[in-house]
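# dropping a prediction and its sequence here:
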Amino acid sequence: MSKAPASVSKSGTRQVAPGAIDHSQELGHGNSPAAWTCVIVMLVGALIAAIAFVIASTPIFIGGAVVMVIGLILGYVMRKAGYGVEGSKLKNSGH
């Protein structure tokens, strides 16, 4: 990673050294139904796996891991269906 700082040109635009990361852009935080569904389902799976770990139950632990993978797939499918950030289902139609 380059230690070169970003500099501001005379026109006021920010120039970033090659290989440097530009932190001035807004990244967003994935606030969408797809992201929330993915995270909630994966948290439930993690809870199941954690409880199974404490009670030493391998089948339930694997079930929790499967629920986490299902959450990941569900989030991806919802994003492709238009429920992700700036998805087609979330655009304001003026109603």
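Looks like it came in fine.
# CA only for contacts and neighbour counts going forward, please
OK.
# mind listing the strands for this protein?
Under the criterion DSSP state E, the chain contains strands at 7-8, 14-15.
# second structure for comparison follows:
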Amino acid sequence: MSDSSHGHTPAAWTGVIIAFIGFCVAGVFMVAAQPVGFWVGIAITLLGAVVGGIMRMMGLGQPKDTHPVHKTTEPGQRRPADIQA
């Protein structure tokens, strides 16, 4: 797992940074009791997901075939941990 590059893409970083800024804006306005500012922060947070998704569609995200599904056992086959002595 340490060699995994999951999330280390421009799309992921951009989406997370925008969402973090929106979260901070919403938090500040929540403490200040300003509902309009709070909802603007929530909108910025959602914008981060949209921007990250668009960047992924543009090819700046991780390819889908990077992490293939690994089978540890065949159907009906028992793992060594399942066998009790």
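Ah, there it is. What you see is a predicted model; the values in this text were computed from it and never measured.
# now the strands of structure 1 in JSON lines, with mean neighbour count and distance to Asn31 of structure 1?
Formatted as JSON lines, the strands of structure 1 follow (neighbours: other C-alpha atoms under 10 Å; distance: least, C-alpha to C-alpha, whole Å):
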{"stretch": "strand 7-8", "mean neighbour count": "12", "distance to Asn31 of structure 1": "32"}
{"stretch": "strand 14-15", "mean neighbour count": "12", "distance to Asn31 of structure 1": "28"}
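# can you lay out those strands as CSV showing distance to Leu43 of structure 1?
Compiled in CSV, the strands of structure 1 are given as follows (distance: least, C-alpha to C-alpha, whole Å):
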stretch, distance to Leu43 of structure 1
strand 7-8, 42
strand 14-15, 40
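# out of those strands, nearest to Tyr76 of structure 1?
Closest approach to Tyr76 of structure 1 among those (C-alpha to C-alpha): strand 14-15, 34.4 Å.
# now that closest one: which residue numbers in structure 2?
No residues of structure 2 are matched to strand 14-15 of structure 1 when aligned by TM-score structural alignment.
# with stretch 38-49 of structure 1 instead?
Mapped onto structure 2 using TM-score structural alignment, stretch 38-49 of structure 1 covers residues 15-26.
# and that stretch, what's buried?
Buried residues in stretch 15-26 of structure 2, counted by 16 or more other C-alpha atoms under 10 Å: 15-16, 18-26.
# ditto for stretch 65-75 of structure 1
Across stretch 65-75 of structure 1, burial judged by 16+ other C-alpha under 10 Å covers 65-72, 74-75.
# what range does it cover in structure 2?
Under TM-score structural alignment, stretch 65-75 of structure 1 corresponds to residues 42-52 of structure 2.
# what's in contact with that stretch?
11-12, 14-23, 26 (C-alpha atoms under 8 Å, 6 or more residues apart in numbering).
# what about it, distance to the chain center?
Centre-to-centre, stretch 42-52 of structure 2 and its host chain are 12 Å apart (C-alpha atoms, centre = their mean, to the nearest Å).
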